[in-house]
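Undergrad: this one's structure only:
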């Protein structure tokens, strides 16, 4: 038990690291005048969702089932009855900690879709409402005894609850919030590709806690999830780069980093249910498909700033649905696994997987759009066009990420100016 507890605590820390990694990944992809706001949206999610999770989020996810839709929010209100060192820690405080990190990063994922234009306060309001009305119930559907778990759908670490959920919410929100000023006519290139690569590396590192940690034990299942996470991600990176080479003539660092994330997304629901061939297939298909899908926003006219829809929604769909074809009971202990269609199983599993992912997608997108309209009505939703053009960092946070002029911005500049003025007055009075 002690070894399992140690692994789950380590995994929790690894998953928490993924959100700062995501902040760097997203931050490098935006323009220099928006990078601090992007970082703050991710870090803001950590603070807000961390608080909501311990007050009622865990209870809504794992409390007594209510109509296969949500857990009873009063069962563990404020973690009542859980803050004790007794009993199995994987069913108590350690489980609370591990699952908190999933809730945090799921919300943070959505932020990339609305980069450059959403007010920070509006983002926090949306994030809190969406977590309450969508993430906590959907996590209950998948892991807490809800309808997705009841119909026998497979989702080891969050293909539906995390990635499809966040990707669909991103689509619903951007349709309501509207396009960035100048999009798609003006170039909006990533301002710091080394940040993007570093962020992708941190995400990959933390994802081992995300996937292998979901075994809830330091055992062979965790090992299978770990190696499949490596395998599929490598294949996805190559798949993305190959499509870039064929389509654009050049493989790019942005493509490599994006391919890594696409592979991680797609293998998440499948990592403990497939063999090596299944992992390779999921990764390669997801890498190429997500590379193609990021162009859909230009065809359909929705401004998903950092391709949350193209990577997380599409990648989550691919990984979840492909399980219906490539799942194999051979990797699941005690013969409790399910075979996909290509391994002698029934087509029924394909239908179950499709139902689970489509149900999640529709619910999340619709509620996100409604919440977006509410937040827009209350707060205005987005900064003014003038502030967007001049830079959302200064407008929302009174700071800038880079000191090109040799001065300092925001509150620090005010403090320095005040100090200099006081010094000057003292010199004048003594002269």
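TA: Arrived safely, thanks for sending. Values in this document were obtained by computation on a predicted structure and should not be read as measured data.
Undergrad: make it CA atoms for all contacts and neighbour counts henceforth
TA: Fine.
Undergrad: so how many other residues sit close to the spatially closest residue to residue 118 that is not a sequence neighbour?
TA: Closest residue in space to residue 118, ignoring its immediate chain neighbours: residue 382 at 4.2 Å, by C-alpha to C-alpha, 6 or more residues apart in numbering. Residue 382 has 23 neighbours, counted by other C-alpha atoms under 10 Å.
Undergrad: Spit out the contact partners of residue 382.
TA: By C-alpha atoms under 8 Å, 6 or more residues apart in numbering, residue 382 lies in contact with 117, 118, 119, 122, 177, 376.
Undergrad: Against residue 213, how distant is residue 422?
TA: Counting by C-alpha to C-alpha, to the nearest Å, the separation of residue 422 from residue 213 is 56 Å.
Undergrad: Could you do residue 301 as well?
TA: 38 Å.
Undergrad: ok, these two, which is more surrounded?
TA: residue 213 (27 against 13).
Undergrad: Can you give me the distance of the closest residue to that one other than its chain neighbours to residue 148?
TA: Excluding the flanking residues, the one nearest residue 213 by C-alpha to C-alpha, 6+ apart is residue 11, at 5.3 Å. Counting by C-alpha to C-alpha, the separation of residue 11 from residue 148 is 25 Å.
Undergrad: ok, these two, which is more surrounded?
TA: Remark: of residue 11 and residue 148, residue 148 carries more neighbours, 28 against 25, as counted by other C-alpha under 10 Å.
Undergrad: What is whatever helix or strand the more buried one lives in packed up against?
TA: Secondary structure assigned from DSSP states H and E places residue 148 in helix 147-150. Contacts defined by 3 or more C-alpha pairs under 8 Å, 6 or more residues apart in numbering; DSSP states H and E place helix 147-150 against helix 136-143.
Undergrad: try this one next to it:
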């Protein structure tokens, strides 16, 4: 299940520009070559990280850093989205974002609490730490966004919540509750500012998987070195005195152990994922990137042929519903579909070619009026107007 969750995070890199089949092929090889070794390193008794003394409770390395760095590598190989096609991009549905975050939070308690392998006090602390970290990270993220937009963003709240849960993944079973509050604040700050990294490196990480998951996982692992407490670890009734803890237990060597683990998992995940993605992209028929026309029309149309809502995702603008009319109507007015994005308008009008130039007066006329939105409705209105005019003329009873 952890592997499935991590794979789902990685596929966030393909948003709006990647093909489905090559992504599925990539995930198969990625799970075998990248995820499984990462999990073995830290959770198998023969893994080097396990024997090295790394503190990683529920997947800061395999799940969080593995997904974040792999998504960054996949995005790099896939290439950036065309900026001219992203003029009106916005959150698709804030209600669904919120609902998904709530469901994730609920599932995360099983994710982190269940990693103690029993209904014990350590599981209770892990769930409590997860909630504390998530809530304080959400508040921090909202405050940071508020300083810029002067608005209380629900999407920002959800982003902060997820980043806090990510940081709690490696740390919730090792640190005391008071340290989880500090972890939430630090994670909210680090992950919020990490969303700017993709602009610096010019890698289009569509869903900020690197910023929230990789960076959040790194912060959680560092906190294990600083605030890991052996009495928290021993609450499961099994690991009493097995782990020395972190700085709060005067085990200062834990810091470079955690840093070495972070560097190893980050490098391995990024390099191997990039190699796998590039090799798959070279296979005929398995190119990762969809065509430019497919990117214009949207992945729903090109890859799935299905839409979440009737007509909404077909054009995203009701002005584009007007069918193409190559011949002008008798009055000399040419119907041209209008769309918020010029490239989509050209694609809808003339199959990707620029429409013929129109006189300025006609262009202005096309921008307004029912004729642009729905010719059939305009004809119905004109017919009704003609009928109304005819009815207003006095006629004899015999004529009527």
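TA: Ah, there it is. Remember, predicted model here, so these are calculated numbers, not experimental data.
Undergrad: what's the TM-score for these two chains?
TA: After superposition, the two chains reach a TM-score (TM-score structural alignment, normalised by the length of structure 2) of 0.74; 306 aligned residues with a C-alpha RMSD of 1.7 Å.
Undergrad: Would you mind measuring from residue 72 of structure 2 to residue 80 of structure 2?
TA: 11 Å.
Undergrad: So for these two, which residues contact both of them?
TA: 203, 204.
Undergrad: Just want to know which of those two has more residues nearby.
TA: residue 72 (28 against 14).
Undergrad: my guess is the more buried one contacts residue 210, does it?
TA: Yes: in this structure residue 72 of structure 2 lies within contact range of residue 210 using C-alpha atoms under 8 Å: 6.1 Å.
Undergrad: mind checking what residue 241 of structure 1 lines up with in structure 2?
TA: Counting by TM-score structural alignment, residue 241 of structure 1 lines up with residue 142 in structure 2.
Undergrad: element containing that match?
TA: helix 121-149.
Undergrad: Which residues are in contact with residue 347 of structure 1?
TA: Counting by C-alpha under 8 Å, 6+ apart, the residues that residue 347 of structure 1 touches are 324, 340, 341.
Undergrad: which position in structure 2 aligns with it?
TA: With TM-score structural alignment as the criterion, residue 347 of structure 1 matches residue 252.
Undergrad: How much space separates its match from residue 153 of structure 2?
TA: 40 Å.
Undergrad: what's the residue closest to the geometric middle of structure 1?
TA: residue 109 (3.2 Å; C-alpha atoms, centre = their mean).
Undergrad: If you drop the residues flanking it in sequence, what lies closest to the aligned partner of it in structure 2?
TA: The equivalent of residue 109 of structure 1 in structure 2 is residue 9 (alignment by TM-score structural alignment). If the residues on either side of it in the chain are set aside, residue 9 of structure 2 comes closest to residue 67, at 5.9 Å by C-alpha to C-alpha, 6+ apart.
Undergrad: Need the counterpart of that neighbour in structure 1.
TA: Checking TM-score structural alignment: residue 67 of structure 2 goes with residue 166.
Undergrad: what's that match in contact with, if anything?
TA: So residue 166 of structure 1 contacts 106, 107, 109, 110, 308, 312, 313, 364 (C-alpha under 8 Å, 6+ apart).
Undergrad: Could you do residue 21 of structure 1 as well?
TA: 198, 199, 200, 201, 202, 203.
Undergrad: Swap in 7 Å and give it another go.
TA: Neighbour list for residue 21 of structure 1: 199, 200, 202, 203 [criterion: C-alpha atoms under 7 Å, 6 or more residues apart in numbering].
Undergrad: do residue 162 of structure 2 as well
TA: Contacts of residue 162 of structure 2 by C-alpha under 7 Å, 6+ apart are residue 134.
Undergrad: What residue in structure 1 is paired with it?
TA: In structure 1, residue 162 of structure 2 lands on residue 261 (TM-score structural alignment).
Undergrad: Check residue 39 of structure 2 too.
TA: That one, residue 39 of structure 2, aligns with residue 139 by TM-score structural alignment.
Undergrad: List the buried residues in stretch 300-320 of structure 1.
TA: 302-320 (16 or more other C-alpha atoms under 10 Å).
Undergrad: Those in helices, which ones?
TA: Among these, the ones falling in helices (DSSP state H) are 308, 314, 315, 316, 317, 318, 319, 320.
Undergrad: what does stretch 94-105 of structure 2 correspond to over in structure 1?
TA: Against structure 1, stretch 94-105 of structure 2 falls on residues 193-204 (TM-score structural alignment).
Undergrad: With stretch 364-378 of structure 2 instead?
TA: By TM-score structural alignment, stretch 364-378 of structure 2 lines up with nothing in structure 1.
Undergrad: do the same with stretch 289-299 of structure 2
TA: Going by TM-score structural alignment: stretch 289-299 of structure 2 matches residues 382-392.
Undergrad: Please identify the buried residues of the matching stretch?
TA: 382, 383, 384, 387, 388, 391, 392.
Undergrad: Format those residues as JSON lines; extra columns: distance to residue 331 of structure 1 and secondary structure.
TA: Below are the buried residues of stretch 382-392 of structure 1 laid out as JSON lines (distance: C-alpha to C-alpha, whole Å; DSSP: H, G, I helix; E, B strand; the rest coil):
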{"residue": "382", "distance to residue 331 of structure 1": "48", "secondary structure": "strand"}
{"residue": "383", "distance to residue 331 of structure 1": "51", "secondary structure": "coil"}
{"residue": "384", "distance to residue 331 of structure 1": "54", "secondary structure": "coil"}
{"residue": "387", "distance to residue 331 of structure 1": "54", "secondary structure": "helix"}
{"residue": "388", "distance to residue 331 of structure 1": "51", "secondary structure": "helix"}
{"residue": "391", "distance to residue 331 of structure 1": "51", "secondary structure": "coil"}
{"residue": "392", "distance to residue 331 of structure 1": "49", "secondary structure": "helix"}
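Undergrad: Quick check: the farthest pair among these?
TA: Greatest spacing in the buried residues of stretch 382-392 of structure 1, by C-alpha to C-alpha: 382 and 391 (12.6 Å).
Undergrad: coming back round to it: from residue 151 of structure 2, how far out is the match of residue 347 of structure 1?
TA: 42 Å.
Undergrad: Could you give the number of residues near the aligned partner of residue 118 of structure 1 in structure 2?
TA: Residue 118 of structure 1 maps onto residue 18 of structure 2 when the alignment is built from TM-score structural alignment. Using other C-alpha under 10 Å, residue 18 of structure 2 is surrounded by 26 other residues.
Undergrad: Look up how far residue 163 of structure 2 lies from residue 18 of structure 2.
TA: 25 Å.
Undergrad: In structure 1, what residue corresponds to residue 131 of structure 2?
TA: So, by TM-score structural alignment, residue 131 of structure 2 is matched to residue 230.
Undergrad: do you know how far its match is from residue 212 of structure 1?
TA: Residue 230 of structure 1 is 11 Å from residue 212 of structure 1, by C-alpha to C-alpha.
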